[in-house]
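*Asks:* Build me a model from this:
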Amino acid sequence: MLVSQDLPERHHPVAWVLLVHGLAGSSERPGVRRLAGLFLHWGFGVWRLNLRGAGAGRKLASGTYAAACNRDILPVLVAARERARALPLFGVGLSLGGTVLLNALLERPDGLDALACVSSPLDLDSCSHQISWPRNSFYQRHMVRSLINQTKADPQFSSDCQARELMNTSIVRANVDKIRTIRDFDAVITAPRWGYKDVDCYYRDASPLQAMLNGAPLPPAFFVQALDDPWVPADSALGLASAQLPLDAKFCLPQQGGHNGFHSVADSQLNPSSSWADRQVVEWLLQRCG
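*Replies:* Predicted coordinates:
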């Protein structure tokens, strides 16, 4: 995996942020870079992570990432902690990036000092159904094309070498062009690659919601979820927010904002440019710095 490091210009970082992109994204996506720029403005150091097979890191490893890819993420958290030294280490996940970090922290709660999730799926099955609604067809086609291109760029895809880690390359080659939906992609690519019996098992076991409802320990967390999100149903975040849990969590559930959008007419007047959710996340993490 490839990590891009961004440092504030005039002083040492007040803290470090590990910033993780969403589905079909990378460290170079405009929303990731915009948020990183706001963190730099406030003195944070930023590590923008490319998940397995994403962005410029495609040729560094075979396979693709998943909502629960702890064997990839936990070593990153260990390395980030070593490099952060005595400074706070925070995580910010956009969309699926938040799910990825949540699943890692459910296994290792001390991996980060705090975590912010923006528009992050907590129940993968409900998300796969909602993104298949007719109103989302254009966006789903766009993401599926991106994921298929990412898969075809896999060094294993065009190689005759023996596939590893439960990925049958010949089956993938035969079926990749038949994929039409996110659920199809997860059934053909993600679930077998990560050792799940089928896509239903993957969606059940890689969804962090039930573990959190069961009281699993986590570091302080901040959830930003628009109630009108067209891809990620807000029911999961609403249920978690209303549950009587020992979780140290703050929920920001505005009526509008879409999926990782949260833009307003004032955004273009800001320096540096940022969205409403960007500013909420940075403000919350500044408070965690004391």
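*Asks:* contacts, neighbours, all on C-alpha from now
*Replies:* OK.
*Asks:* which stretch of helix or strand covers Ser274?
*Replies:* Using DSSP states H and E, Ser274 sits within no helix or strand.
*Asks:* I figured it hits Leu38, correct?
*Replies:* Yes. Taking contacts as C-alpha atoms under 8 Å, Ser274 lies within contact range of Leu38: 6.8 Å.
*Asks:* the more surrounded of those two?
*Replies:* Applying other C-alpha atoms under 10 Å to Ser274 and Leu38 shows that Ser274 carries more neighbours, namely 22 against 19.
*Asks:* what about the residue nearest the centre of the chain, which SS state?
*Replies:* Nearest residue to the geometric centre of the chain (C-alpha atoms, centre = their mean): Gly97, 0.6 Å. Per DSSP: H, G, I helix; E, B strand; the rest coil, the secondary structure class of Gly97 is helix.
*Asks:* you'd agree it is up against Leu18?
*Replies:* No. Here Gly97 does not reach Leu18: they are 10.4 Å apart, not a contact under C-alpha under 8 Å.
*Asks:* distance of the residue nearest to the centre of the chain from Ser119?
*Replies:* In this view, Gly97 and Ser119 are 9 Å apart by C-alpha to C-alpha, to the nearest Å.
*Asks:* cool, Tyr65 as well?
*Replies:* Computed as C-alpha to C-alpha, the Tyr65 to Ser119 distance reads 18 Å.
*Asks:* neighbour count winner among the two?
*Replies:* Comparing Tyr65 with Ser119 by other C-alpha under 10 Å, the one with more neighbours is Ser119, at 31 against 22.
*Asks:* what helix or strand does Trp284 sit in?
*Replies:* Trp284 belongs to helix 276-288 when assigned by DSSP H and E.
*Asks:* which element is the residue sitting furthest away from the middle of the chain on?
*Replies:* Largest separation from the mean C-alpha position in the chain: Asp160, at 31.6 Å (C-alpha atoms, centre = their mean). Under the criterion DSSP H and E, no helix or strand holds Asp160.
*Asks:* where exactly do the strands run in the stretch 101-250 of the chain?
*Replies:* Secondary structure of the stretch 101-250 of the chain (DSSP state E, counting those that start in this stretch): strands at 114-118, 221-224, 249-252.
*Asks:* I'd like the structure of this one too, to check against the first:
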Amino acid sequence: MIIEPIQSVLGHLYTVGPTVAGWIPRKDPATEWVGHVDDPEVGGITLRGKVHFHSNPLSDPTVSTLLVLLHGLGGSSDSTYMRDAAKDGFQMGYDVLRLSLRGADASGQDLYNAGLTADLHAAIASPQFSAYQNIVVMGFSLGGHIALKAAVEGLDKRVKSVVAIGSPVDLSPGVKVLDGKSRKIYREYILRELRDLYAAYASQTGRAETPLERVQKVRYIREFDELTIVPRFGFDDVEDYYQKSSVGPVLPDLTIPCLYVGSTYDPMIPRRLVEPWVSKAGPNLKVIWVDDGGHVYFPMVDLGFGERRGVVAQSLSYVQAM
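*Replies:* Here you go, the predicted structure:
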């Protein structure tokens, strides 16, 4: 049996290793996707992503299931875990959309936040995806939080299930962990991306609610949210944002079957912060904890669903069996 301190170290290695490996250039078989979402404050926003099609979904009646992937904080459709998940889903027969939330494509049109589900709703409603009879949504980290939030609100009836992998459910204590001294390497990696996204937003829109020079000096996630997300979306303060956006308290209101998969030794989303909420979620949420892996990255785990190993393949096999 592996003792706990070693598992904790492995949690860090499983988090960092695949990310670094993803920096090696590789061919992307996907094609560009462009969509649209209307925002009540700023008007029309262009959404972007990458799609993997087996054939034309509008002309091929055999195409039936679309897998929609959502990235985490500071990520995009090009994140390593998004590309790996798309490969697994495609090999299992799914067509796949890797969605970049607004601004994550560095277009600068707007900013996304942890409770903003409009982009997911708009992507699913895109005419390009009207032929699909079934849709599965899978979100990683913050993307899983957004997916669960949308499942509480009520998704398109074609969405049969939602999968959240390594996702926070209670934002304020989760951010406190990320802002801790021992998580500086992860925090700075995320903030580097967020500062760049805000710079593009300030340049493109001219709506920068906080001067760019101030945001570029940010060194904590809470500080970034306070200076950018709060004024952009009209929250009273950062705690108001976290309280109104957190999905944990409303998990009992899930409208469709959902699956949550987390690592006991996730260095960014501690199990102790997630478990109290998911344990009270009710019958529409199945929860699986893996005593291995890191943040959104896992070894070739077997969760007991189907022959294909790996957290994405196993999760999709579970969904297919429902």
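*Asks:* TM-score, when you put one on top of the other?
*Replies:* TM-score of the superposed chains, computed with TM-score structural alignment, normalised by the length of structure 1, equals 0.83; 266 aligned residues with a C-alpha RMSD of 2.5 Å.
*Asks:* Would you mark the buried spots in the helix holding Trp284 of structure 1?
*Replies:* Neighbour-count burial for helix 276-288 of structure 1 flags Ala277, Asp278, Val281, Val282, Trp284, Leu285, Leu286 (criterion: 16 or more other C-alpha atoms under 10 Å).
*Asks:* that older thread, so how far is Arg193 of structure 1 from the residue farthest from the centre of structure 1?
*Replies:* With C-alpha to C-alpha as the criterion, Asp160 of structure 1 and Arg193 of structure 1 are 17 Å apart.
*Asks:* now swap in Asp186 of structure 1 and tell me
*Replies:* Separation of Asp186 of structure 1 from Arg193 of structure 1 (C-alpha to C-alpha) stands at 9 Å.
*Asks:* Ok, Pro208 of structure 1 next?
*Replies:* Distance of Pro208 of structure 1 to Arg193 of structure 1, computed by C-alpha to C-alpha: 19 Å.
*Asks:* higher neighbour count, these two?
*Replies:* Between Pro208 of structure 1 and Arg193, counting by other C-alpha under 10 Å, Pro208 is the more crowded of the two (25 against 21).
*Asks:* so what corresponds to that one in structure 2?
*Replies:* Superposed on structure 2 with TM-score structural alignment, Pro208 of structure 1 falls opposite Val247.
*Asks:* And the helices in structure 1, which stretches?
*Replies:* Using DSSP state H, the helices of structure 1 run over 30-41, 70-84, 96-107, 124-130, 137-152, 169-175, 182-185, 191-193, 199-205, 209-213, 235-242, 276-288.
*Asks:* any idea how far Ala131 of structure 2 is from Gln216 of structure 2?
*Replies:* The gap separating Gln216 of structure 2 from Ala131 of structure 2 is 44 Å, by C-alpha to C-alpha.
*Asks:* whoops, Pro283 of structure 2 was the one
*Replies:* 30 Å.
*Asks:* Who has more neighbours out of those two?
*Replies:* Per other C-alpha under 10 Å, whichever of Pro283 of structure 2 and Ala131 has more neighbours is Ala131, with 18 against 11.
*Asks:* so which of the buried residues of helix 276-288 of structure 1 comes closest to Leu89 of structure 1?
*Replies:* Proximity of the buried residues of helix 276-288 of structure 1 to Leu89 of structure 1 (C-alpha to C-alpha) peaks at Leu285, which lies at 10.1 Å.
*Asks:* got a list of what the closest one touches?
*Replies:* Shown in contact with Leu285 of structure 1 (C-alpha atoms under 8 Å, 6 or more residues apart in numbering): Phe90, Ala114.
*Asks:* To which residue of structure 2 is it aligned?
*Replies:* By TM-score structural alignment, Leu285 of structure 1 lines up with Val319.
*Asks:* got it, and Leu18 of structure 1?
*Replies:* When structure 2 is aligned by TM-score structural alignment, Leu18 of structure 1 is paired with Val68.
*Asks:* what do you get for Leu49 of structure 1?
*Replies:* By TM-score structural alignment, Leu49 of structure 1 lines up with Leu99.
*Asks:* Please report how far that match lies from Pro168 of structure 2.
*Replies:* According to C-alpha to C-alpha, Leu99 of structure 2 and Pro168 of structure 2 sit 19 Å apart.
*Asks:* Then Lys244 of structure 2?
*Replies:* For Lys244 of structure 2 relative to Pro168 of structure 2 (C-alpha to C-alpha), the value is 14 Å.
*Asks:* Between those two, which is the more surrounded one?
*Replies:* Under the neighbour definition other C-alpha under 10 Å, Lys244 of structure 2 and Pro168 were set side by side, and Pro168 has more, 29 against 13.
*Asks:* Show me what that one aligns to in structure 1.
*Replies:* Aligned by TM-score structural alignment, Pro168 of structure 2 pairs with Pro121 of structure 1.
*Asks:* wait, doesn't its match sit right on Val232?
*Replies:* Yes. Pro121 of structure 1 is within contact range of Val232, at 5.8 Å (criterion: C-alpha under 8 Å).
*Asks:* list the residues that contact both of the two?
*Replies:* Contact criterion C-alpha under 8 Å, 6+ apart; residues bridging Pro121 of structure 1 and Val232 by contacting each: Cys127.
*Asks:* No further questions, thank you.
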